[in-house]
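J.: no FASTA, just this:
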């Protein structure tokens, strides 16, 4: 299983992650990401990787969990 996490201190609210992965990420009223769901479903794993790579602040991480 994989999980997306956001470092709230590093995040600069660019919103690119929500553009790449709107199925799991929305933005709040200030533009900061809100991640929906505990884990990333297998069909969305490639998009989750792209969303993490697209983050200019490197605040979005995709982590493997047991």
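T.: The structure has been received and is ready for your questions. All values derive from a computational prediction rather than experimental measurement.
J.: contacts and neighbour counts: CA atoms only from here.
T.: OK.
J.: where do the strands sit along the chain?
T.: 2-6, 25-27, 33-35, 60-64 (DSSP state E).
J.: okay, the ones you listed in a markdown table with distance to residue 51 and mean neighbour count next?
T.: As requested, the strands of the chain are arranged in a markdown table below (distance: least, CA to CA, whole Å; neighbours: other CA atoms under 10 Å):
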| stretch | distance to residue 51 | mean neighbour count |
| --- | --- | --- |
| strand 2-6 | 10 | 18 |
| strand 25-27 | 9 | 19 |
| strand 33-35 | 11 | 20 |
| strand 60-64 | 8 | 17 |
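J.: here's the one I want to compare it with:
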């Protein structure tokens, strides 16, 4: 499973990191670190919660290991 943060959309609310600190990191200015990365096994639900917490919808989660579409 993967997660991607669109740095152009992030406005620094940091709700993703507050909700899912094991998945999302912040830069020195408090914005979610942009880019695409793999999610550790077992952190899928946490990644989805963090993405759902983003008011700008700057986070995409996809690639469920069981072949189901990510939500």
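T.: Looks like it arrived, so ask away. On a predicted model such as this, the values are computed, not experimentally measured, just so you know.
J.: quick revisit: redo the strands of the first structure as a markdown table? Include distance to residue 14 of the first structure.
T.: Supplementary listing: these in a markdown table, determined by distance: least, CA to CA, whole Å:
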| stretch | distance to residue 14 of the first structure |
| --- | --- |
| strand 2-6 | 13 |
| strand 25-27 | 10 |
| strand 33-35 | 9 |
| strand 60-64 | 11 |
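J.: and the biggest helix by length in the second structure, how far from the first structure on average?
T.: Of all the segments of type helix in the second structure, defined by DSSP state H, the longest one is helix 44-53. For helix 44-53 of the second structure, the mean distance from the matching residues in the first structure following superposition reads 0.6 Å, by mean CA distance after the TM-score superposition for the first structure.
J.: Other residues contacting that helix?
T.: 1, 3, 15-20, 23-24, 39, 57-61, 71 (CA atoms under 8 Å, 6 or more residues apart in numbering).
J.: So which bits of that helix are buried?
T.: Of the residues in helix 44-53 of the second structure, those with enough neighbours to count as buried (16 or more other CA atoms under 10 Å) are 44, 46, 47, 48, 50, 51, 52, 53.
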